[in-house]
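In: Predicted model and sequence below, questions to follow.
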Amino acid sequence: LVWADAGYAGRMVTFATKVLAFTVEIVKRADDQVGFKLLHRRWVVERTFAWISKYRRCVRDYERRIDTSEAMIHTAMIMTMSRRLAR
């Protein structure tokens, strides 16, 4: 299950369902909403991006190959999770 912002609705949902075999759930805000309101599950994505951005090589796109960039993201998450498990 993948949660996505309303900006990703449309072709991305179709691609993820057909090609990647993921179930995509779009998190939308209410039409009458004014100001900030915490959306269900959206904070999980924002928090994860913040954890990844703590590592310098993940902040900018230094890598030339996609697999190297993906490896840096895996490394950042491994380091984050291992620190949390070591507590």
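Out: Okay, I see it.
In: going forward, measure contacts and count neighbours with C-alpha atoms only.
Out: Will do.
In: Strands of the protein, start to end?
Out: In the chain, the segments counted as strands under DSSP state E are 2-5, 24-27.
In: Make JSON lines out of the ones you listed and add mean neighbour count and distance to residue 48.
Out: Putting these into JSON lines (neighbours: other Cα atoms under 10 Å; distance: least, Cα to Cα, whole Å) gives the following:
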{"stretch": "strand 2-5", "mean neighbour count": "15", "distance to residue 48": "12"}
{"stretch": "strand 24-27", "mean neighbour count": "16", "distance to residue 48": "16"}
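In: what about versus this one:
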Amino acid sequence: MLAPVASRLSRAETVFADQAYQGLEEAINSELDWRLQIVESEEDSGFSVEPKRWIVERTYGWFGGWRRLDREQERRTDSSETMVRFAMLRITLNRLG
């Protein structure tokens, strides 16, 4: 299941994950030779920003202006992936100039 992802992310070494993915640690380490790092939360402190999570949430927020990414409208996964890449290209170009 993870092999197609590994071929596209050949430079990846560490995968940051939520505590819900703790059971996949052995599979990811053995199949992909990646290190799974579970991000621990500080439960006793109330609200706190989780490390690395804000990067993902911010990126999803940028996609809010793209209607085709707002809902799953594409029939094929490669079309959906292309739209994500196109959106990130436009976002990056807008930030550069």
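Out: Okay, I see it. Just so it is clear, the model here is predicted, and its values are computed rather than measured.
In: Looking for the alignment partner of residue 49 of the first structure in the second structure.
Out: For residue 49 of the first structure, the aligned position in the second structure is residue 60, judged by TM-score structural alignment.
In: okay if I get the strands of the first structure as TSV plus distance to residue 67 of the first structure?
Out: Below are the strands of the first structure laid out as TSV (distance: least, Cα to Cα, whole Å):
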stretch	distance to residue 67 of the first structure
strand 2-5	21
strand 24-27	24
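In: who wins for proximity to residue 40 of the first structure among those?
Out: With Cα to Cα as the criterion, residue 40 of the first structure lies closest to strand 24-27 of these, at 7.2 Å.
In: just so I know, which of the strands of the first structure lies nearest residue 62 of the first structure?
Out: Closest among the strands of the first structure, using Cα to Cα: strand 2-5, at 25.7 Å.
In: Check the mean deviation of the closest one from the second structure.
Out: Its aligned residues in the second structure lie a mean 2.3 Å from strand 2-5 of the first structure after superposition (mean Cα distance after the TM-score superposition for the first structure).
In: other SSEs contacting that strand?
Out: Strand 2-5 of the first structure sits against strand 24-27, helix 42-53, with contacts defined as 3 or more Cα pairs under 8 Å, 6 or more residues apart in numbering; DSSP states H and E.
In: I would like the residues contacting it, please.
Out: With contact meaning Cα atoms under 8 Å, 6 or more residues apart in numbering, strand 2-5 of the first structure is reached by 22, 23, 24, 25, 26, 27, 28, 41, 42.
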